[in-house]
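Engineer: Take this sequence and fold it.
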Amino acid sequence: MTRALTPIEGLLFDKDGTLFDFARTWNNWSAGLLADLAGDNAALLERLAAAIDYDLDQKAFLPGSIAIAGTTAEIAEVLVAHLPAYSAASLEAYLHQTSAEADLAEAVPLPPFLDGLRTQGLRLGVMTNDGTHSTRRHLERSGVFDHFDKVICCDSGYGAKPAPDPLLAFATAMTLPPAHVAMVGDSLHDLQAGRAAGMVTIGVLTGMAGPEQLAPFADVVLPDIGHIPAWLAE
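Structural biologist: Below you'll find the predicted structure:
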């Protein structure tokens, strides 16, 4: 059954896999990160890769990887068990610092895309399970940090997806009913949080999940965020 959708006045975007293509941004970068952490220890490299479901041969994350939708703290927690030289906190800090400088692959050219949405009077936000340091750095490097009315991260004090709380915080800050906001994301965490918040849910295929996985939780599944304006016009 198709849900009856209300007029959309705000768009809340996930970051990795949504604003930025997940595989093109993070697959090769993660291979380098794991190699740096393991040093010359091949057995350790294999253990680290297995801990986050990363295929060393394909240089790609497996669909169930915690790295796709988990917080940086959650990723650090599973890796640190194999890295006694680190604490969970120090490894999390290292991940934030190094990931902030990753080569970013925008899903679409972001400045003109976001400019177009703003000219329609839409309120725009980001809600990511990444941390504040790397999120701000990514958005600033792409020239779009100031395009968003509010940026919420896993360490902003509202919790993390799939809980609806950070999504509701955006709606409250924008003085919009949740039903008038669309959560845009590439993972089940994104869409489940959107549904729990009472928002419209838009799935995109620039992450690691396929349409068959996203469809049960999405009001629409689009190839990428660039298709949103046409969908809104319908």
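
Engineer: hey, let's count contacts and neighbours off CA atoms from now on
Structural biologist: OK.

Engineer: mind listing the helices in the chain by residue range?
Structural biologist: With helices called from DSSP state H, the chain shows them at 22-38, 42-51, 66-69, 72-80, 88-99, 110-119, 132-141, 165-173, 188-197, 211-214, 228-233.

Engineer: And this one, please, so the two structures can be compared:
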Amino acid sequence: MTLRADAVLFDKDGTLFEFGATWDAWGKRTLRALSQGNTALLHALAAATCYDLEHETFLPESPVVAGTNRQTAECLATALPGRSADEVETYLLGTADDAPLVETVPLCGFMAQLGALGLRLGVMTNDAESAARVHLRKAGIEQAFAFIAGFDSGHGAKPDPAPLLAFAAATGIAPARIAMVGDSPHDLVAGRAAGMQTVAVLTGPIRTDRLAPHADVVLPDIGHLPGWLAT
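Structural biologist: Next up, the predicted model:
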């Protein structure tokens, strides 16, 4: 079988794991914990992170959707007098490990399917690398990846293409033979800048109209990826 690519680099949240089911619940719990029963503070924290309290969901423009853990901490710190971004970031790192993970497809079988095709696999997330490894380990798929990086792994963060090119260098595969798969413009812009093929999925909060201009294809979820790679 001839494939479009020799390697696939995945975003994590909204791509491997359902964004809303995983992070909206985390957001509700985290904002309430930080506000400590102060309703005005809860609303200020929600405004800082673009969290819709009525519908209990992060809005597509939220820094939590595609930004780094540090960027989220900086936004929250603006509404938390007396607490530094460093302190908030440390708190967020501790809570992220316990986020209620919901897989977009059954991941163990899916990764085995891609491995059987001879594809090299990687993850590049704007989450912290330590949290990413915890999440992948919980899903039973950490060992499937030749490369796992977060915003704090020393390669930079998306939409900078540098961490994507680090995956290419680590695997020895030309960027043009790598598919970058993600649910946000950050993922796709980075992929295009790195010279990779770009695949958008709709398992995050951002819709087709914002993703399609940056993508070679828009898929409902990663389960459709093998069929696209083989066409």
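
Engineer: now for the helices of structure 1, which one comes closest to residue 150 of structure 1?
Structural biologist: Within the helices of structure 1, the stretch nearest residue 150 of structure 1 is helix 165-173; the backing value is 7.0 Å (Cα to Cα).

Engineer: deepest of the helices of structure 1, which one?
Structural biologist: Of all the helices of structure 1, helix 188-197 has the most neighbours on average by mean count of other Cα atoms under 10 Å, namely a mean of 24.

Engineer: residue contacts, residue 107 of structure 1?
Structural biologist: Residue 107 of structure 1 sits next to 17-21, 206, 224-226 when contact means Cα atoms under 8 Å, 6 or more residues apart in numbering.

Engineer: go again using 10 Å as the cut-off
Structural biologist: Contact analysis of residue 107 of structure 1 by Cα atoms under 10 Å, 6 or more residues apart in numbering lists 16-22, 24-25, 204-207, 223-226.

Engineer: Give the full set of residues in contact with the alignment partner in structure 1 of residue 173 of structure 2.
Structural biologist: Aligned counterpart of residue 173 of structure 2 in structure 1: residue 176 (TM-score structural alignment). Residue 176 of structure 1 is in contact with 8-10, 123, 168, 170, counting by Cα under 10 Å, 6+ apart.

Engineer: what about residue 176 of structure 1, distance to residue 201 of structure 1?
Structural biologist: Noted for residue 176 of structure 1: a distance of 16 Å to residue 201 of structure 1, by Cα to Cα, to the nearest Å.

Engineer: and what of residue 56 of structure 1?
Structural biologist: As judged by Cα to Cα, residue 56 of structure 1 and residue 201 of structure 1 stand 33 Å apart.

Engineer: Those two - which one has more neighbours?
Structural biologist: residue 201 (29 against 16; other Cα atoms under 10 Å).

Engineer: Which residues are in contact with the more buried one?
Structural biologist: 5, 11-12, 179, 181-185, 190-195, 214-215, 217-221.

Engineer: Kindly report the same for residue 114 of structure 1.
Structural biologist: The neighbours of residue 114 of structure 1, taking Cα under 10 Å, 6+ apart as the test, are 122, 124, 144, 147-148, 226.

Engineer: I figured residue 47 of structure 2 was touching residue 53, is that so?
Structural biologist: Yes. In this structure, residue 47 of structure 2 is within contact of residue 53 by Cα atoms under 10 Å, at 9.2 Å.

Engineer: quick revisit: as CSV, the contacts of residue 176 of structure 1 with distance to residue 61 of structure 1 would be great.
Structural biologist: Output for the contacts of residue 176 of structure 1, formatted as CSV (distance: Cα to Cα, whole Å):
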residue, distance to residue 61 of structure 1
8, 33
9, 34
10, 31
123, 33
168, 30
170, 30
